[in-house]
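Visitor: I'd like to go over a predicted model; first the sequence, then the structure.
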Amino acid sequence: MTNHTDVLIVGAGPTGLALGIDLARRGVDALVVEKADALFPGSRGKGIQPRTMEVFDDLGVIDEILAKGGAYPTGAVWKDGRKVGEHRMFEPSETDPDTPYGTPWMVPQWRTQEILFARLTELGGTVAFGREVTGFTQDETGVTVEFASGTTVRTRYLVAADGGRSLVRRTLGIGMTGETVDPNPMLVADVRITGLDRDNVHVFPPHGDVGFLAVFPLSGTEDFQVIAQFPEGTDIDLSLDGIRGTVAARTHLAPEDVTELRWASDFRPRAALADRFRAGRVFLAGDAAHVHSPAGGQGLNTSVQDAYNLGWKLGAVLREGAPESLLDTYEEERLPNAADMLGISTQVHRGEVQRGKATQQLGLGYRNRSLAVDTRTNLPEDEDVLRAGDRAPDRTIDGVRLFDTFRGPHWTLLALDTKPPTAVGDAVRVVEGPAVETYGTGLFLVRPDGYVGWAGTTEDGLAEYAERYGLR
């Protein structure tokens, strides 16, 4: 293992791997270290939201994600051994020219991590397994990270992607503000089952003192995921026999119908948000910064968005001459978004909000933040009007798909029914075309993470913006 790197990422979950990919494609020297000897083996974070699918498109893994997963099946509600109704996990949604991925996609977390790991390796990135971080110290020029082996690594920046019990966060002394979402403990397990079809999610509602149980066929595998709720204070038996007993007690299946246990865990649904996402040269991302109830399918997705936001900013500072102050915008942008998604996750868990548009993360953005500059005047009050800070939607202009143009670690300037300026350098890809619905007319400078950074009807102010972030 190297003793020096530009960025050291603690944790090889979806957050750490996505960040590693983004940095590798930018030519940033980064190292991912993982305490375990292998990737996480379970399916816990299985829902990929539409916005995260757009991120995976940009990172070069969407084809594998689509091939190795599938849409969520309709839920079949069971009672006394008979199907008695249907349950839809998500409100119906429609695809349109702005949104190429309209519905969530089910991929077991272990499979998502395998895909991300393969892409990181393809780009020349490295994961050092069996490397436990025990502490670190930072100064004005970098961070010295200590390992259980007695070795150290010097890094310019340290990113904590080491989960809800993050050692890095605790070492920094950053607190988490949170609440118990549900006092009832939960079981999640990957099993092999006979006697259930793979065309439905099988839902067994609660009755009496017994909580609900649901069985999900995991796309692209022979496995099912079992999720079960237990009364408060229950000590859940995670053994094969224990899970067999739970399934047999709440369904029409016999214990022996559960033929194999592949992974199991228990948890207490809670929501928590770190008080800060940055301390000096150390950043918190993923579960180290926010812990969600799994009900809304937001934890993994919000975590990948953290990595996507932080990756281009670290790359700009380390490789493109952008000012260090750009890194301050990571917390400015991500902490409020994480807080919003925590609220939605909790509301979904409690049945106050349905899974649908609110959980797809397509509407999240960074309006009114320091990187969002809109010089246009007299814009309508309509919230749907595209503004700086919003996600840049997909469209096809003169036969060119915008998402194909955005893909890659660069900025993009759209000149729509407007003469392109000469105020930006080679670091920006310029696309000319007629005005299109959603965008309208004008100049739109799209950030590397697919959000509109600057917008205007003329180029006045664009040169100053571009220079501020190392684009000239």
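Guide: Cool, the structure landed. These numbers come from a predicted model, not from an experiment.
Visitor: CA only for contacts and neighbour counts going forward, please
Guide: Noted.
Visitor: how far away is Glu34 from Phe129?
Guide: Distance, Glu34 to Phe129, using C-alpha to C-alpha, to the nearest Å: 5 Å.
Visitor: repeat that for Ser219.
Guide: For Ser219 relative to Phe129 (C-alpha to C-alpha), the value is 28 Å.
Visitor: more crowded one of the two?
Guide: Ser219 (21 against 16; other C-alpha atoms under 10 Å).
Visitor: got another one to weigh against that:
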Amino acid sequence: MSTDVLIVGAGPTGLALGIDLARRGVDALVVERAGELFPGSRGKGIQPRTMEVFDDLGVLDAIHAAGGGYPVGMIWQDGQRVGEHRMFDPVEPTEDSPYDAPWMVPQWRTQRILFDRLEELDGKVAFGLEAVGLEQDEDGVTVRLATGGSVRARYVVAADGGRSAVRRSLGIGMTGETVDPNPTLVADARITGLDRDNWHIFPPRGEGDGFLAVCPLAGTEDFQVTAQFPEGSSVDLSLEGVRKVVAARSHLAPEDVTEVRWASDFRPRAALADRFRDGRVFLAGDAAHIHSPAGGQGLNTSVQDAYNLGWKLGAVLRDGVDEALLETYEEERRPIAADMLGLSTSVHRGEVRRGEATRQLGLGYRESSLTAETRQAPATLRAGDRAPDGMLGGVRLFDAFRGPHWTLLAVGAEAPELPGSVRVIRGPAQESYGKGLFLVRPDGYVGWAGDTADGLPRYLARAGL
């Protein structure tokens, strides 16, 4: 069995990367050791920047239909509602940032939507195949499977989670810390006796007790139950165990928990892989960085890893661009992951409130070797920044960016002749961009910016355009 790109792991990271490669005509195979997609709600928050990524990948309508906004927290004490808690301050959508707030979709539904989109693009997922080791040479990678067979690929992407077998095979370490030593239960359950308009919060009742939170999962009949336990506790994941903790910490009776559909336990930690690449193998998602769930950064950072790597692999494999382009994956993504780990930990510890930073719209690559800012007096928007939405010459920019191509925006400036592979949009100076020429990468970031086209041909040549 052989392929151009082998993606190990059919979580959000692997599926998003599979979609991006499939639409670029790259032969890729996703392998998943389990017999089916992940069944739980764990990573349920989709940040505005990831909504923009999903817009480009063609799944935004399905994501919108499958979920809903975050409910207001309702604080309970002794069976009485005693106050409200808002997870984050509301923000109005703007023309340049149309997705204003996180969108709640249970992780299993997000994965199903990505899986369906991958199949629509004739992408392939093979379940029940576990990678257990690999060998690299100058031309590719041979990945050994638990079944005794192997897969030969030009490149391999490890998207196989925090306990990544691929990362361990490479001997890449993880540097990190325990964010919270207290074990936490998370379960998807059917519950009666609570409304579905609020996120129900039950603070600790006394010394040594943990909190209980019960959140209605938009688009389903389930609630996500989260409960913290004292350090050293064993967590009972059974129906009776979930019933016991819900009854002990709320006004609900044990029988109000009618079903547990999925349950897990974890101890929040933060860890970063020492490197994101080893030869022809790349780490992405939880295989590269492990977050506390607070702040909803893990799944989102992971999908954006895939979004960064996909167009670069496509350029090398489909368009013949120099392999040096792939060196920028770690250069760009590892600092972002490190920052998001720090943010997640700070949110978990109550040091930072969820807000502008957790929406991920301000992330970018100003310091990247792929970024060139040549204007004499750059405005607020700089090369390396996320390219905002808006209207230019009667065209919505996110519509112009959608697809596996580069886009040149000529904003109150004259556009040069460019290869047909670059889409050109012309219009007068506008608020978000000011004035100038802006070359937007396939992943929606400004790669090059100039007052005139001087220097643009050199940048295009480097990008293989």
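Guide: Yep, it's here. Note that the structure is predicted; figures quoted are calculated from it, not measured.
Visitor: you'd agree Gln347 of structure 1 is in a helix?
Guide: Yes - Gln347 of structure 1 forms part of a helix when assessed by DSSP: H, G, I helix; E, B strand; the rest coil.
Visitor: and the nearest residue to it once chain neighbours are set aside, which of the three is it?
Guide: Take Gln347 of structure 1 and drop its neighbours on the chain: the residue closest to it by C-alpha to C-alpha, 6 or more residues apart in numbering is Val353, 5.4 Å away. Using three-state DSSP, the three-state assignment for Val353 of structure 1 comes out as coil.
Visitor: His131 of structure 2 matches what in structure 1?
Guide: Actually, residue 131 of structure 2 is Ala rather than His. Across the two structures, Ala131 of structure 2 finds its equivalent in Val133 of structure 1, going by TM-score structural alignment.
Visitor: check the gap between the nearest residue to Gly211 of structure 1 once chain neighbours are set aside and Met186 of structure 1 for me.
Guide: Excluding its sequence neighbours, the residue lying closest to Gly211 of structure 1 (C-alpha to C-alpha, 6+ apart) is Gln229, at 4.8 Å. Between Gln229 of structure 1 and Met186 of structure 1 the distance, using C-alpha to C-alpha, works out to 5 Å.
Visitor: next: Asp80 of structure 1.
Guide: 23 Å.
Visitor: ok, now Ile227 of structure 1?
Guide: Taking C-alpha to C-alpha as the criterion, Ile227 of structure 1 is separated from Met186 of structure 1 by 7 Å.
Visitor: do the same with Leu326 of structure 1
Guide: 41 Å.
Visitor: between these two, which one's more packed in?
Guide: Higher neighbour count among Leu326 of structure 1 and Met186: Met186, with 22 against 17, using other C-alpha under 10 Å.
Visitor: the more buried one contacts Val226, doesn't it?
Guide: No - between Met186 of structure 1 and Val226 there is no contact, the gap being 10.2 Å when judged by C-alpha atoms under 8 Å.
Visitor: superposed on structure 2, what's the mean shift for the one helix or strand Leu273 of structure 1 maps to?
Guide: Secondary-structure element containing Leu273 of structure 1, defined by DSSP states H and E: strand 270-274. Average distance between strand 270-274 of structure 1 and its aligned residues in structure 2, after superposition and using mean C-alpha distance after the TM-score superposition for structure 1, equals 0.2 Å.
Visitor: distance between that strand and the chain's centre?
Guide: 16 Å (C-alpha atoms, centre = their mean, to the nearest Å).
Visitor: what's stretch 338-345 of structure 2 aligned against in structure 1?
Guide: Matched against structure 1 by TM-score structural alignment, stretch 338-345 of structure 2 falls on residues 339-346.
Visitor: got it, and stretch 46-66 of structure 2?
Guide: Under the alignment (TM-score structural alignment), stretch 46-66 of structure 2 falls on residues 48-68 in structure 1.
Visitor: so which bits of that stretch are buried?
Guide: Neighbour-count burial for stretch 48-68 of structure 1, with 16 or more other C-alpha atoms under 10 Å as criterion, is recorded at 48-59, 61-62, 65, 68.
Visitor: am I right that the match of Ala131 of structure 2 is in contact with Gly150?
Guide: No - counting by C-alpha under 8 Å, Gly150 is not a contact partner of Val133 of structure 1; they are 9.8 Å apart.
Visitor: more neighbours: the two, which one.
Guide: Under the neighbour definition other C-alpha under 10 Å, Val133 of structure 1 and Gly150 were set side by side, and Val133 has more, 22 against 8.
Visitor: how near is the more buried one to His202 of structure 1?
Guide: Computed as C-alpha to C-alpha, the Val133 of structure 1 to His202 of structure 1 distance reads 41 Å.
Visitor: got it, and Leu445 of structure 1?
Guide: The span separating Leu445 of structure 1 from His202 of structure 1 equals 46 Å under the rule C-alpha to C-alpha.
Visitor: same deal with Asp287 of structure 1?
Guide: With distances taken as C-alpha to C-alpha, Asp287 of structure 1 is found 29 Å from His202 of structure 1.
Visitor: how about Ala415 of structure 1, what's its match in structure 2?
Guide: Counting by TM-score structural alignment, the partner of Ala415 of structure 1 is Ala410.
Visitor: contact partners for its match?
Guide: Contacts here follow C-alpha atoms under 8 Å, 6 or more residues apart in numbering; on that basis Ala410 of structure 2 touches 424-427, 436-438.
Visitor: over to it. Which of the three states is it?
Guide: Following three-state DSSP, the label given to Ala410 of structure 2 is strand.
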